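Q: coords please:
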Amino acid sequence: MHEGHHHRRCHDQDDDMLYLDLKKLKVISPLGRGAKGVVFLVRTENGELLALKAILRSSIDKKKKAASSSHDCNEYRRICFERQVLASFHHPLLPKLHGVLITDKIVGYAIDYCSGRDLNSLRKKQTEKMFSDDIIRFYAAELVLALEYLHNSGIVYRDLKPENVMVQENGHLMLVDFDLSTKLPSKSPETRSVSSETKPQIKPKKKKKFGFFFKRRDSGISPDDSVQREELESNSMSSESDSVEKSNSFVGTEEYVGPEIILGDGHDFSVDWWCLGVMLYEMLYGTTPFRGANRKETFYRIITKAPDLTGEWTPLRDLIGKLLEKDPRKRISVREIRGHEFFRAVDWDTITEMPRPPFIPELTDVEGMEGNKEIDVESYVQRVFKVGEEGKVENNRKSVTANCEENRRNKDVWVNNHPTQIQNDNFLIF
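A: Model prediction:
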């Protein structure tokens, strides 16, 4: 079936959707790139600043043909799903979809531009690269509200990490990048069985392959290559939850992925609370709790090792321990999280309206970011992502590095003032 027909089918339900005209957008600067696309800072005709995510259309076409029978490998479905959920959001901590872009060479969409970069960059600016308990409490509470909204909409996020949490101009957070998210049948996440008498059963050893796509902590794990499960599973227990239908996709980011995802026994909304626990641990200690020398060791630690909560008992360390419960049936739920002692002083109804969050980004000199050379979005994305004859997308690291250097030469503000400067060629915003 012709791809154009699929595009019409994907967007048929959105007759009132704003379609962007690339010729009417002023492309100010590239902001970064991910595994699937490049993000640009653009200005609309009315002067509004937006983040435009552009994806090479040919890579979607080729992957779609190669994986037409696989839900998890279907890049086109992922892009459609991401656009659909963005269009459905009405929450101050989630992005608003400002328009869809479709040309012969690229597809994409525009969302809110966050001038404060991401939480990982902000943490690294702190003394000893850690946040205080009070700052962690504010950011953690906002993340709980964002995840609760998603879960109530039937969406499990599955890729919570500091690089996917942006700081808005007003200092409040914004959760971005939903291409690894999925929708689960709408049963309440709170109906999870927590019986202490039900013991997880030990699965017999067997060889089972899982696919993953991996580029350090900045990239998502999704089906592509394969890894053997048997050695990871040998001394581990798996649990079953009957609260919701589960997803069996092997997705996430290496240091944040939940044990139930690695074991392949299915996962539900509770996997997001595991990821929140990893994030809070990193905010408190400056490192993730299960990082090993390589991927295999990291996964082994996630499945078998308890987090090292060094220091005296505090409500925060207690919460982290409950979030990092390996059995998803016993992991703390959103109702219990909101009622936890660590959040005792939080006013959940007004926190997103707090006028003075812990960090307010400085105003960005957008005019100074504009170089002398006009950026051709289509050519730029094509240079960054080459599509080989067999349909495999090659990340053109040399090209993207050269482009970043070109931007640095244009103005020193790319390094000094750019809120989302590319620190390495694996930097992700989405």
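
Q: can we go C-alpha only for contacts and neighbour counts from here?
A: Will do.

Q: wait, residue 118 sits on residue 168?
A: No - using CA atoms under 8 Å, residue 118 is not in contact with residue 168; the gap is 9.2 Å.

Q: which stretches of the stretch 201-350 of the chain form helices?
A: Using DSSP state H, counting those that start in this stretch, the helices of the stretch 201-350 of the chain run over 230-233, 259-263, 270-285, 295-304, 315-323, 334-338.

Q: Let's compare: structure for the following, please.
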Amino acid sequence: MASDSSVVGADTLLLAYCLEKLEAMIEPVLNNTLSPPLVYETLYNGIVSKAIFDTGILYMDFGNGIYNDHHYHYGYFVTASAILKHLDPTWSRMPELETMIWMMLRDVANPSADDVYFPRFRHFSWYLGHSYSRGVTLLDNGKDEESTSEDINFYYGMTLWGKVTGKKAVEDLGSLMLRLNARAVRTYFLLRSDNTIHPPEIVRNRVTGIFFDNKVYYNTWFLDKTYAIHGIQMIPVSPINELARTPEFVAQEWNDVLSKDPIVVEVDTTVSWLSVLLVNAATVNQTDALHKLKNATLDNGLSRSWALYNAATRCRDGLKLDPSTTTKSSKASLDHEKWGHVKTWTFAQLLASSFAKVKLEDAVKNGGNSLKGDTQKTPSSGNNDWDCSYSCLPTVPPPTISASSSSSTLLSDLDMHHRHSLEELLEHALYEETVEEELEGEAEEDPARCRDPTRYVFDIVRIIGSGSYGTVLLCRLRACPNRLFAVKVVYKSKLGGINGLDGDRDTSREANRLLTEKKVLCSVTHPFITKMFCSFETPDALNFVLEYCPGGDMYFLLEKFAKNRLPEDHVLFYAASIALALRYLHERGIMYRDLKPENILLDEAGFLRLADFGFAREQMHRSEQNCKSFCGSADYIAPEVVRGDGYGLAADLWSFGCVVFELLTGFPPFYSPRDRALLYRKIEESEPCFPSHFSPVLCDFLSGLLHKDVNQRLGNGPNGMQDILDHPFFAKISWQRLEAKQVVPPLVPNLTNKLDTSNFEEQFTSQQVEGHLVYEERDLKGGVVSEEEDHFYFPDFDWCAEPSHFQ
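A: Predicted coordinates:
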């Protein structure tokens, strides 16, 4: 944009500043000093991320180590470098940095079958006209693609690179691949109402979603939301997208689908995907899109200026690739409009600058001649020339690309070890996937194993937590190995006070709490409360089979943020979810009594769950204050609990206020880590101190929850917790949509695979463990008690959900 005089006038200093900034950002990628660096591996012959070899995790760097979305990633660098080279021909280090761009192009779009270092057209299918994004790992459903716009972006960058380097053959090949790709996208992926290839129930979605060889799945790999399914087809925001996204299609997609999406209807500016949708929607209603973009949260990597610039220059009549169209003629028809603090213009033509939207011929002219080349000519490794001959490409090795060197020396033997490393990693991944297939095969041989409610076997994967009474294990159901569970194992030896069935049943307080926890968990069903699937007793332990939440707990999440503080919009989401869970419990007479960050878990989508109901108490009425047990976690217990004169459901509301305060500040409101007596005195006597940046509404909300007078505490009045839900702090919350999980969590756990336990403490997950746990229906109410059964003391503890819940 800084190069467009129609936007910045004669301000050359701005362009110089922008170029310097962008060059500094991209140089570490091109000279390979950015961590993790790129390396050349010889199993599939390509440039990949070294992160996979350092960590052993296949999907590090978005799976680039296994060629997943491989060319998508490199397309960003190729396109950006082409633009920089055009705008700054004096880029002093460019000759050295160009080596990496040529290697990326050669890695992805090498047309020669004679190149021993790179395969021919690694991703692109000339028959299908597009590139699949799936890498080299096995997948039950085969190859797939979900982000067509990133596919197009690579070949757009290749075309630009050929243009700015003067390599006509490269430009022509890139242009040909670009046009074939755009045609395939318009035909198979972006579905106008007149599409006859897909059935009507697919066409009405307007996009296919995940596209396989033999089917489509209206979804994404990362988020099951309409705006994500469509938005992934729009990134990066680039003028070339309009080559595939015709005005007719955009209008149908917007009117039939996107305009009805909740984030569009409610103008939910907190969802970053909305910014991408609005740029696209400018084709339909430019003025409306521009005004909404002013306050929208920007997608990662998208600046507001670039979003406005692209929205303001959307082409209403389709992308015209007429060679006679010039930037000058476009500028002549500018309709200037000053909007806010940003100047934007509606262009009569697509071209907004002398380069950002380049001319591409409707057909590759003289393509055949330019691609033939001299079959005897082999460029040297020094000039980075690429003849682009179908029969001959440079047969020199790719340069050594290591973190310590940016030179163009040839590959050494040390670089070749990545072949064996990748083989080992892929074999491990194959084992992980085939284990499920083998176990599923066993289940198919004995179908009753999946349906039989009398016996379930849980194979232990690893430890994910441990405490004074027991251990939490990640387990998979042997009959349905794709089902993961968290199994809390509480050892009887830690409970104490348990006698045999033939004696007095003097169970300890801890044992009674476990029985209450089991009773509560098997009676509640709420989206923000941990679900229990079964509980069972073994000779040595009591076991709770629970919903597995791979996002870890809130305490672990806080440690990832500066000063252990979450942004207020994050806290708003989590606080609203907790409020709904507490309301559900209190309406059923259940007091939680242990609300703290460690007991708030996050599922794979970023929604929370309340966990650990060991301190819960049943049959409580809002007006009752007859509990006197001193229990809970010290930093979060209410003053009436400290006093010991009786308490009720309102104690949970105090804990709620403490948790919200901690999520915002990093500390509980009466924090005193070394002096427990001082802590209790503060809880009874001191008022919370709110930081100066807290808004009056937030202060009022927290003051209400942290009111020492139970009768004045927010949520404990005649309207109960409805007063909390109606508080202005939650003004932006749509309670119905939140409880239905129709909103987007502020954070989604970054998981590389289903067995990723990186959100749990390594001191637990690093421990080696194996074995299995077995739930088997038994009857201790009569008959002869076996020697093994003589160690069972809780005949009412065993419980199991319906078999369908395990599938």
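
Q: As JSON lines, the helices of the stretch 201-350 of structure 1 with mean neighbour count and distance to residue 410 of structure 1 would be great.
A: Output for the helices of the stretch 201-350 of structure 1, formatted as JSON lines (neighbours: other CA atoms under 10 Å; distance: least, CA to CA, whole Å):
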{"stretch": "helix 230-233", "mean neighbour count": "18", "distance to residue 410 of structure 1": "49"}
{"stretch": "helix 259-263", "mean neighbour count": "24", "distance to residue 410 of structure 1": "44"}
{"stretch": "helix 270-285", "mean neighbour count": "25", "distance to residue 410 of structure 1": "35"}
{"stretch": "helix 295-304", "mean neighbour count": "19", "distance to residue 410 of structure 1": "39"}
{"stretch": "helix 315-323", "mean neighbour count": "20", "distance to residue 410 of structure 1": "45"}
{"stretch": "helix 334-338", "mean neighbour count": "15", "distance to residue 410 of structure 1": "48"}
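
Q: okay, those in TSV with distance to residue 79 of structure 1 next?
A: As requested, the helices of the stretch 201-350 of structure 1 are exported to TSV (distance: least, CA to CA, whole Å):
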stretch	distance to residue 79 of structure 1
helix 230-233	32
helix 259-263	22
helix 270-285	21
helix 295-304	27
helix 315-323	30
helix 334-338	28
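
Q: burial of residue 228 of structure 2, as a residue count?
A: As a burial measure, residue 228 of structure 2 scores 20 neighbours (other CA atoms under 10 Å).

Q: Which element, helix or strand, includes it?
A: Using DSSP states H and E, residue 228 of structure 2 maps to helix 226-231.

Q: Show me what counts as buried in whichever helix or strand comes after that helix.
A: Later in the chain than helix 226-231 of structure 2, the nearest helix or strand by DSSP H and E is helix 247-256. By neighbour count on 16 or more other CA atoms under 10 Å, the buried set for helix 247-256 of structure 2 is 247, 249-254.

Q: now stretch 24-38 of structure 1
A: Quick answer for stretch 24-38 of structure 1 (16+ other CA under 10 Å): 25-38.

Q: what sits against residue 248 of structure 1?
A: The contact partners of residue 248 of structure 1, taken as CA atoms under 8 Å, 6 or more residues apart in numbering, are 261, 264-267.

Q: If you rank those residues by neighbours, which is first?
A: Result: residue 267 is most packed of these (other CA under 10 Å), 28 neighbours.

Q: Look up the closest residue to it, ignoring the ones flanking it.
A: Distance criterion CA to CA, 6 or more residues apart in numbering; nearest residue to residue 267 of structure 1, sequence neighbours excluded, is residue 246 at 5.1 Å.

Q: burial count for the one you found?
A: Residues near residue 246 of structure 1, counting by other CA under 10 Å, number 17.

Q: Look up how far residue 85 of structure 1 lies from it.
A: According to CA to CA, to the nearest Å, residue 246 of structure 1 and residue 85 of structure 1 sit 19 Å apart.

Q: my guess is residue 308 of structure 2 contacts residue 280, does it?
A: No - using CA under 8 Å as the test, residue 308 of structure 2 is too far from residue 280 to be in contact (10.8 Å).

Q: In contact with the counterpart of residue 138 of structure 1 in structure 2, which residues?
A: Aligning on TM-score structural alignment places residue 138 of structure 1 opposite residue 573 in structure 2. Taking CA under 8 Å, 6+ apart as the criterion, residue 573 of structure 2 is in contact with 733, 745-746.

Q: those strands in the stretch 301-430 of structure 1, which residues are they?
A: 385-387, 393-395 (DSSP state E, counting those that start in this stretch).

Q: List of residues touching the last one?
A: Contacts made with strand 393-395 of structure 1 from outside it, assessed by CA under 8 Å, 6+ apart, are listed as 35, 59, 384-388.

Q: make it 6 Å
A: 384-387 (CA atoms under 6 Å, 6 or more residues apart in numbering).

Q: Same check on stretch 542-551 of structure 2?
A: Residues contacting stretch 542-551 of structure 2 (CA under 6 Å, 6+ apart): 485-490, 531-536, 602-604, 749, 759.

Q: Would you mind giving the residues in structure 1 matched to it?
A: Using TM-score structural alignment, stretch 542-551 of structure 2 pairs with 107-116 in structure 1.
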